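[1] My questions concern the predicted model and sequence given below.
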Amino acid sequence: MSNAPTLFTFFSGAGFLDLGFEDSGYKVSFVNEYHKPFMDTYIHSRRALQHPEPEFGYHLEDISVFTEEPNKDELSKMVRACRARNELIGFIGGPPCPDFSVGGKNRGSEGENGKLTATYVTLICQQQPDFFVFENVKGLWRTKKHREFFEEMKAMLREHGYSTTERLIDAMEYGVPQQRERIILIGFKNETLKNMNIPVENGTSLDDVFPWLNRIKYTKEQLQSIPFPTQDPFQEDGTLGKPVGVPDELTVEYWFEKNDVYQHPNANLYFQPRAGLAKFLVIPEGDDSKKSYKRLHRWRYSPTAAYGNNEVHLHPYKARRLSVSEALAIQSLPKAYTLPPDITLSNAFKTVGNGVPYLASRGIAETILDFLQ
């Protein structure tokens, strides 16, 4: 199959995951998202980047409508239309994860968000794409109850003709200036694998044959040995030399410059403190030890870009919180990626924090292509 794979994307958010795949040669044909501000951002950013509109459009609704008639049949028709053109079809998505995260509700598969994981798996089993990508928090592995649910989902996929592989990735491995661990589960239809002459027995793991390390720039061991700085006294607009042995691309300062964050269209979007600035002036550069009011270090990576639950992240050398343009840079997005000017601050930060770091999604997309070829 010479054509680049065609994607149906779910829980698409503002399209960070989709963009990484698209810039690797995939074609986005169908987009589904439930939260209107995310969808508005997705559409705005596509136009800003001059990407073509998805062939089957944008679908602003709960994913569960596609598991039932008449929408189930409509989706099947779209999938069949791609098949008729001999295209490989992929479903990609990261169901909302608060129910599996320590910072969230931890309700697991019983929570409203947890149920969406099962819905996504049901959809894959019904529509039988050639491959799928499922992204979620590491909490899905770490708790016994969540792990059992995850294993049940994989068993269901195996019963419906899929072989899978999974890995706990860290975005930094792909050159993202942010420590962000996520589970990536990838599955391929056994029939598709057979057509590609990849020998597979039903229900076996693909862990030994899937080239997970192909696109990784830094191994976990290498990352541990980098002499990142810890803390320096806060100096408003002060200068600080970069330590020897720290890769540029893993520092927030490199990305702030690369994306020209102070001239970016979203540069002035940041929360103003209700109280005085006193607190902003005393936290050292690089002190991210507390749950909130973490100050980034310019010559280090950022902690996970999650800005909900009072997780306030401060600029390394300015007496303020991070701006949206800086948060986008920490997510390793291209400079041309922008959020709509009329988006609310809370939706803007929620949008950025929920996305998969762009370079990590590109790395995963390219790894799948390596495997398919």
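    The structure has been received and is ready for your questions. Note that the structure is a prediction, hence the values are computed from the model and not measured. Numbers count the residues shown, from 1 in each chain.
[2] contacts and neighbour counts: CA atoms only from here.
    Will do.
[3] any idea how far residue 332 is from residue 59?
    For residue 332, the distance to residue 59 (CA to CA, to the nearest Å) stands at 27 Å.
[4] start to end distance for stretch 121-135?
    End to end - CA to CA - stretch 121-135 spans 12 Å.
[5] let's bring in a second one:
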Amino acid sequence: MMTQEKPKIISLFSGCGGLDLGFHKAGYQTVWANDFEHFACETFSSYFGNGIIVEGDIEQIDPYKDKSIPDCDLILGGFPCQDFSMIWKQPGLNGKRGNLYKSFLRFVDAKKPKVFIAENVKGLLTANNKKAIQQIIKDFESIMPGYIVTPKLYNFADYGVPQFRERVLIVGVRIDTGFNFTHPAPTHGPKGQYPYVTAGEAIANANDIPFNNEHMNIAERTKELLKLIPEGGNFTSIPKEHPLYVKGMISHVYRRLKLDEPSKTIIAAGGGGTHGYHWPEPRALTNRERARLQSFPDDFIFKGTVADVRKQIGNAVPPNGVFALAKSLLPLFTGNYHHADLEKKSAEFQSMTLKERLDLSIAV
């Protein structure tokens, strides 16, 4: 039976709304959202409308009893990922933020959506000697009436984002729907139909946009340092014997764009040359250029200070990166699909070893 209504989203750990935007572009509608960060909530409201996002601590919200939280067709969100990041030490489920995924679990258990999508960093797959992802899958699958959970490591450049950005997307489909979900194939790059969207294409004419385009003050020493770094290079391009040589721990330090390919991963915060740098101009990227590299449209206006906006952009899911996923799930809400025996498929998944299960998470 076809439905004319847009599938309804509950959005958790929403940030500024990148994940929501990817789904909205495919025909969905967010009816309730939550985040803890004030300016992220302001940004979300300015684009998606007032009265949707609730600012506050998700651990203090009870989805079982709070009647203001509507029913939904799907739940999506990126539970905090710092404790699973591969850049820093990985405390995983033992970290202060690692167990916030349990709030996601509570919402899924309370609302029983047909599908949920949880996003996290690549490091989730190896945290706690792979015990973190194993426990998370087990917990999600234990929610009644039963979900079949499929994690996958995506590189969003393969889906039209002008940025090499790897993230895990965990998709859980309610077994009684009979919807035999498979992750969408890449659309761009060597595995797709279209070429990569390049950094040069993405930032072209970005300076013409009046919003979130402030240029950072940059020291003359830094300008001279950047002149020693070629297109696509980083701090390692500076000769060690040069008086402007700097030490760096990670490849982000003084990383300059390479215009004919997607950019490297945009990060949310940090000093010491981690801002991401333009080519050919010897300067840091503006927030609008970062937003372009994250595939946000130019009418998406971010609220807060320059640092607040950088954080929102760097923490966001790139909207274009999940558009193919959003489209692939649409038949679930129209009923226009062949009903499969997911009980059998779930049993097959349960019989797999952990290694076999995690092999499903290799980048598509």
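    Arrived safely. Predicted, not measured: the structure shown is a model, and the values here were computed from it.
[6] follow-up on the earlier one: who's more crowded, residue 332 and residue 59 of the first structure?
    A count of neighbours by other CA atoms under 10 Å puts residue 332 above the other of residue 332 of the first structure and residue 59, at 27 against 14.
[7] Tell me where the first structure has strands.
    Shown for the first structure, the strands assigned by DSSP state E span residues 6-10, 27-33, 58-60, 89-93, 131-137, 162-170, 181-189, 294-295, 313-314.
[8] Just put these in CSV and tack on distance to residue 355 of the first structure.
    Formatted as CSV, those follow (distance: least, CA to CA, whole Å):
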stretch, distance to residue 355 of the first structure
strand 6-10, 13
strand 27-33, 13
strand 58-60, 17
strand 89-93, 11
strand 131-137, 11
strand 162-170, 14
strand 181-189, 11
strand 294-295, 20
strand 313-314, 17
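[9] Tell me which of the ones you listed sits most buried.
    Most buried of these by mean neighbour count (mean count of other CA atoms under 10 Å) is strand 294-295; its value is a mean of 26.
[10] Check which helices and strands it is in contact with.
    The contact analysis (3 or more CA pairs under 8 Å, 6 or more residues apart in numbering; DSSP states H and E) places strand 294-295 of the first structure against strand 313-314.
[11] looking at the strands of the first structure, which is closest to residue 222 of the first structure?
    strand 162-170 (12.6 Å; CA to CA).
[12] mean per-residue distance, the closest one to the second structure?
    By mean CA distance after the TM-score superposition for the first structure, the fitted strand 162-170 of the first structure averages 1.1 Å away from its aligned residues in the second structure.
[13] what range in the second structure does that strand sit on?
    The aligned range for strand 162-170 of the first structure in the second structure is 147-155, by TM-score structural alignment.
[14] Also stretch 348-356 of the first structure?
    Residues 309-317 of the second structure are the counterpart of stretch 348-356 of the first structure, counting by TM-score structural alignment.
[15] Please report how far the closest residue to residue 149 of the second structure other than its chain neighbours lies from residue 3 of the second structure.
    Nearest residue to residue 149 of the second structure, sequence neighbours excluded (CA to CA, 6 or more residues apart in numbering): residue 172, at 4.2 Å. Relative to residue 3 of the second structure, residue 172 of the second structure is positioned 22 Å away (CA to CA).
[16] Run through the helices of the stretch 251-364 of the second structure in chain order.
    Assigned by DSSP state H, counting those that start in this stretch, the stretch 251-364 of the second structure shows helices spanning 287-293, 306-315, 323-329, 331-334, 342-351, 354-359.
[17] Between its first and last residues, how far does stretch 92-102 of the second structure reach?
    Terminal residues of stretch 92-102 of the second structure lie 13 Å apart, using CA to CA.
[18] Buried residues, that stretch. List them.
    By 16 or more other CA atoms under 10 Å, the buried positions in stretch 92-102 of the second structure come out as 92-93, 97-101.
[19] and the counterpart of residue 218 of the first structure in the second structure, how far is that from residue 198 of the second structure?
    Residue mapping for residue 218 of the first structure onto the second structure gives residue 188, with TM-score structural alignment as the criterion. Here residue 188 of the second structure is placed at a distance of 11 Å from residue 198 of the second structure (CA to CA).
[20] more neighbours, these two?
    Taking other CA under 10 Å, residue 188 of the second structure and residue 198 do not tie; residue 198 has more neighbours (21 against 18).
[21] List the contacts of that one.
    162-163, 259-263 (CA atoms under 8 Å, 6 or more residues apart in numbering).
[22] Then residue 49 of the second structure?
    Residue 49 of the second structure neighbours (CA under 8 Å, 6+ apart): none.
[23] distance of it from residue 33 of the second structure?
    Per CA to CA, residue 49 of the second structure is found 11 Å from residue 33 of the second structure.
[24] Same check on residue 196 of the second structure?
    Per CA to CA, residue 196 of the second structure is found 32 Å from residue 33 of the second structure.
[25] So which of the buried residues of stretch 92-102 of the second structure is the closest to residue 19 of the second structure?
    residue 101 (16.6 Å).
[26] what residue of the first structure matches up with that closest one?
    In the first structure, residue 101 of the second structure lands on residue 117 (TM-score structural alignment).
[27] Pretty sure residue 99 is one of the things that match touches, is it not?
    No: shown here, residue 117 of the first structure and residue 99 do not form a contact pair, counting by CA atoms under 8 Å, at 10.3 Å.
[28] can you list residues touching both of those two?
    By CA under 8 Å, 6+ apart, the residues touching both residue 117 of the first structure and residue 99 are residue 109.
[29] Count the residues that sit near residue 6 of the second structure.
    When neighbours are counted by other CA under 10 Å, residue 6 of the second structure comes out with 16.
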